[in-house]
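# need coordinates for the following:
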Amino acid sequence: MTTALITGGTSGIGLGFARRFAADGHDLILVARDQARLDRTAGELRDRHGVHADTISADLATPDGCAAVEKHIASTTVDILVNNAGHALAEPYPRSPLADEERMLDLLVRAPLRLTHAAIPGMTARGHGTILNIASVAGLLPAGTYGAAKAWLIHFSESLRLDLAPHGIRVLAVCPGFTHTDAPHIDTVPDWIWLTVDQVVDQAMKDLRRKKPRSIAGRHFKLYATAVHHAPRRLAARMARSRTPKD
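Reported below is the predicted structural model:
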């Protein structure tokens, strides 16, 4: 039986992947900060799907938190790694406090870098593995430090995909647009634009099977991504001035 380690696995898109992998019979390792919520989520998934579910309480925005998860990865078998933990900031750079900006970048960039580095040796030795990096369509535009971090994650994923394919390891950058999660709802965004977590997860699993480098759910966000890709950079920068989709 395979095991999936999911960061931010107690809510939003992370919980969506936890439910999907549990339903498919995978054991789980859920990582989040809130131990009580971890225990509750793991218990629900065990009871519903009969899988084994471990938990790790760790703050991945800190070196110690990353080290705790890396140690666990080194001591067990992780077949699937989902780098999902992350958040945006209420105010754009430079209006957000610098400490908050640094914490966000630690969570969105340094944590996936370190956990992926920890998981690759075992996957390579076994000749198989899957890495899902939860980015955002915000990473397709010049959209502040959040978008820059997600752009890094997209390019990191696509580079890894090429490097690790000979070792039987699949890598996918999942790029959601506006998605209904536990995050505060943005009232200025029309209802028809929003995705559900299941839409994001369903599309990601399809694109993983199809061996695509990126997964974008929703026709409107796929059109958005295509327009951004072909638009002149000056126009793309103007598009980014409007509120950018965040997972």
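# could you use CA atoms for every contact and neighbour count after this?
Fine.
# test my guess that V109 contacts I154.
No: using Cα atoms under 8 Å as the test, V109 is too far from I154 to be in contact (10.7 Å).
# who has more neighbours, the two?
A direct count of neighbours by other Cα atoms under 10 Å for V109 and I154 places I154 higher, at 25 against 21.
# so how far is the helix or strand that contains that one off the chain centroid?
In the assignment (DSSP states H and E), I154 maps to helix 144-164. Offset of helix 144-164 from its chain centre (Cα atoms, centre = their mean, to the nearest Å): 11 Å.
# and if you look at stretch 9-24?
Counting by Cα atoms, centre = their mean, stretch 9-24 is centred 11 Å from the centre of its parent chain.
# likewise for stretch 114-121?
The answer for stretch 114-121 is 15 Å, by Cα atoms, centre = their mean.
# and it, what's buried?
Buried residues in stretch 114-121, defined by neighbour count with 16 or more other Cα atoms under 10 Å: R114, L115, T116, A118, A119, I120.
# same check, this time on stretch 81-96
For stretch 81-96, burial by neighbour count (16+ other Cα under 10 Å) applies to L81, V82, N83, N84, A85, G86, A88.
# what do you get for stretch 228-244?
Residues of stretch 228-244 classed as buried: V228, A236, M239, A240, T244 (neighbour count, 16+ other Cα under 10 Å).
# so how far is A42 from the first one?
If I follow you right, that is V228. 39 Å (Cα to Cα, to the nearest Å).
# same check, this time on the last one
Separation of T244 from A42 (Cα to Cα) stands at 33 Å.
# ok, now the fourth one?
A240 is 38 Å from A42, where distance means Cα to Cα.
# do the same with A225
Note on A225: its distance to A42, by Cα to Cα, is 35 Å.
# ok, these two, which is more surrounded?
Between A225 and A42, A42 has the larger neighbour count (other Cα under 10 Å), namely 23 against 19.
# right, and that one touches A53 too?
Yes: counting by Cα under 8 Å, A42 touches A53, with 5.5 Å between them.
# other residues contacting the helix or strand I73 falls within?
Element membership for I73 (DSSP H and E) is helix 63-75. Residues from elsewhere that reach helix 63-75 (Cα atoms under 8 Å, 6 or more residues apart in numbering): V31, I56, A58, D59, L60, A111, R114, L115, A118, A119, G122.
# make JSON lines out of those residues and add distance to G129 and secondary structure.
What follows is the contacts of helix 63-75, written out as JSON lines (distance: Cα to Cα, whole Å; DSSP: H, G, I helix; E, B strand; the rest coil):
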{"residue": "V31", "distance to G129": "19", "secondary structure": "strand"}
{"residue": "I56", "distance to G129": "21", "secondary structure": "strand"}
{"residue": "A58", "distance to G129": "23", "secondary structure": "coil"}
{"residue": "D59", "distance to G129": "25", "secondary structure": "coil"}
{"residue": "L60", "distance to G129": "22", "secondary structure": "coil"}
{"residue": "A111", "distance to G129": "19", "secondary structure": "helix"}
{"residue": "R114", "distance to G129": "17", "secondary structure": "helix"}
{"residue": "L115", "distance to G129": "14", "secondary structure": "helix"}
{"residue": "A118", "distance to G129": "13", "secondary structure": "helix"}
{"residue": "A119", "distance to G129": "9", "secondary structure": "helix"}
{"residue": "G122", "distance to G129": "9", "secondary structure": "helix"}
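# one more, please, to line up against the first structure:
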Amino acid sequence: MTRRALVTGATSGIGHAFAVELAKRGHNLVIVARTTDRLESVAAEIRTKYRVDVGVVTADLSTLEGMQTAANALTDSAQPVDLLVNNAGASLAGWFGTTDIADEDSQLNLLVRAPMHLMDAAIKTMAGRGGGQIINVSSVAAFTPRGVYSAHKAWLLNLSRWADVHYDDVNISVQALCPGFVRTEFHQRGDMDVSDVPRWMWLKPEQVVKASLTDLAHDRAVSIPSLRYKFLAFLARHLPAGVVTRAAKRGR
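Down below sits the predicted model:
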């Protein structure tokens, strides 16, 4: 039976790389993003190149209405989803306390509430069908105290690790994918200056996706692509908290 994956934020970056790689592997897709034109363009490209079925769902996941629209696609019994990829994300250029609190609320919705709502819909549906898989795109920022973004990603990391253990008995695997800097539109859209980030710290979206899917196949609850970021995450988890906090502050 052909599997079906739902990917959020699928028109660019890591989400697009997931959609393409999964299509290469024969998955039918449901792709979710805010812009219908871009969704239709990506869907047409993937259908033509890989001969798989691609459904599109236009939804702004920073709104409750958008979350429900995407959740409805996960609970559609006519087109069951076997793999959910919670990828949609963005960040703000300023630090908490200097930004507009309405923008922070929108980020909270996108990075915390949306994956929570979609996980809820997926788990309840997958449990009744014999299982499934969920990939939540977190970040290596989850291992360090670096403002609201890292706090959101730490929340997602911890929920994913718990859910992977808790729902193992109903054959649901949950992975937290924790990449570092990735060459996408993410930083440009957030108007962030990353000119001082060394070249060696950058990963390609395709590299991140292949590492994630390999780890998923081996039932690894946390996926950290590349040895360099595995090492940095190890340091963040094992060095004294004060050292990690001071290092994070210097890296602002």
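# trace Y224 of structure 1 over to structure 2, please.
Using TM-score structural alignment, the partner of Y224 of structure 1 in structure 2 is L232.
# helix or strand: which one has its match?
Per DSSP H and E: helix 227-238 holds L232 of structure 2.
# who touches that helix?
Residues outside helix 227-238 of structure 2 that contact it (Cα under 8 Å, 6+ apart): V140, F143, T144, P179, G180, M201, I224, V244.
# can you do 7 Å?
With Cα atoms under 7 Å, 6 or more residues apart in numbering as the test, helix 227-238 of structure 2 has contacts from V140, F143, T144, G180, I224, V244.
# equivalent analysis for stretch 173-183 of structure 1, please.
With Cα under 7 Å, 6+ apart, stretch 173-183 of structure 1 has contacts from 11-12, 132-137, 154, 157, 193-197, 200, 204, 213-217, 221, 245-247.
# go through those residues and flag which are in helices.
When DSSP state H defines the helices, the subset of the contacts of stretch 173-183 of structure 1 inside them is G12, I154, S157, V197, V200, A204, F221.
# would you turn these into CSV with distance to A22 of structure 1?
Shown next, in CSV, are these (distance: Cα to Cα, whole Å):
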residue, distance to A22 of structure 1
G12, 16
I154, 26
S157, 24
V197, 16
V200, 17
A204, 16
F221, 28
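# are any of these buried, and if so which?
Buried, going by 16+ other Cα under 10 Å: G12, I154, S157, V197, V200, A204, F221, out of these.
# pick the one among those residues closest to H26 of structure 1.
The closest of these to H26 of structure 1 turns out to be A204 (Cα to Cα; 16.6 Å).
# the aligned partner of the closest one in structure 2 and V85 of structure 2: what is the separation?
Aligning on TM-score structural alignment places A204 of structure 1 opposite S212 in structure 2. Per Cα to Cα, S212 of structure 2 is found 11 Å from V85 of structure 2.
# what's the overlap in contacts for these two?
Counting by Cα under 7 Å, 6+ apart, nothing touches both S212 of structure 2 and V85.
# tell me how many other residues surround the residue lying closest to G12 of structure 1 once chain neighbours are set aside.
Sequence neighbours aside, T181 is the residue nearest to G12 of structure 1 in space, at 4.5 Å (criterion: Cα to Cα, 6 or more residues apart in numbering). Counted by other Cα under 10 Å, the residues lying close to T181 of structure 1 total 17.
# over to T181 of structure 1. Which of the three states is it?
Three-state assignment for T181 of structure 1 (DSSP: H, G, I helix; E, B strand; the rest coil): coil.
# that one matches what in structure 2?
Under the alignment (TM-score structural alignment), T181 of structure 1 pairs with T184 in structure 2.
# ok, now L38 of structure 1?
By TM-score structural alignment, L38 of structure 1 lines up with L39 in structure 2.
# and of the buried residues of stretch 114-121 of structure 1, the nearest to F21 of structure 1?
Relative to F21 of structure 1, the closest of the buried residues of stretch 114-121 of structure 1 is A119; by Cα to Cα it sits at 18.0 Å.
# for the closest one, which non-adjacent residue is closest in space?
In space, and not counting its chain neighbours, A119 of structure 1 is closest to I73: 6.3 Å by Cα to Cα, 6+ apart.
# give me the number of residues near the one you found?
Applying other Cα under 10 Å, we find 21 residues neighbouring I73 of structure 1.
# just the one 5 residues further on next, same as before
Residues lying near V78 of structure 1 (other Cα under 10 Å) number 23.
# what does V56 of structure 2 give?
With other Cα under 10 Å as criterion, V56 of structure 2 counts 19.
# make sure it is indeed in a helix.
No: under three-state DSSP, V56 of structure 2 falls outside any helix and is assigned strand.
# ok, the spatially closest residue to it that is not a sequence neighbour to N72 of structure 2 distance?
Distance criterion Cα to Cα, 6+ apart; nearest residue to V56 of structure 2, sequence neighbours excluded, is I31 at 5.1 Å. Using Cα to Cα, we find I31 of structure 2 at a distance of 13 Å from N72 of structure 2.
# more neighbours, these two?
I31 (27 against 15).
# any idea how far T125 of structure 2 is from the more buried one?
For I31 of structure 2, the distance to T125 of structure 2 - Cα to Cα - is 18 Å.
# repeat that for W155 of structure 2.
Distance, W155 of structure 2 to T125 of structure 2, by Cα to Cα: 23 Å.
# neighbour-wise, which of those two wins?
Taking other Cα under 10 Å, W155 of structure 2 and T125 do not tie; T125 has more neighbours (20 against 15).
# structure 1: which residue goes with the more buried one?
Using TM-score structural alignment as the criterion, the counterpart of T125 of structure 2 in structure 1 is G122.
# what's the closest non-adjacent residue to its match?
Spatial nearest neighbour of G122 of structure 1, excluding adjacent residues (Cα to Cα, 6+ apart): T77 at 7.2 Å.
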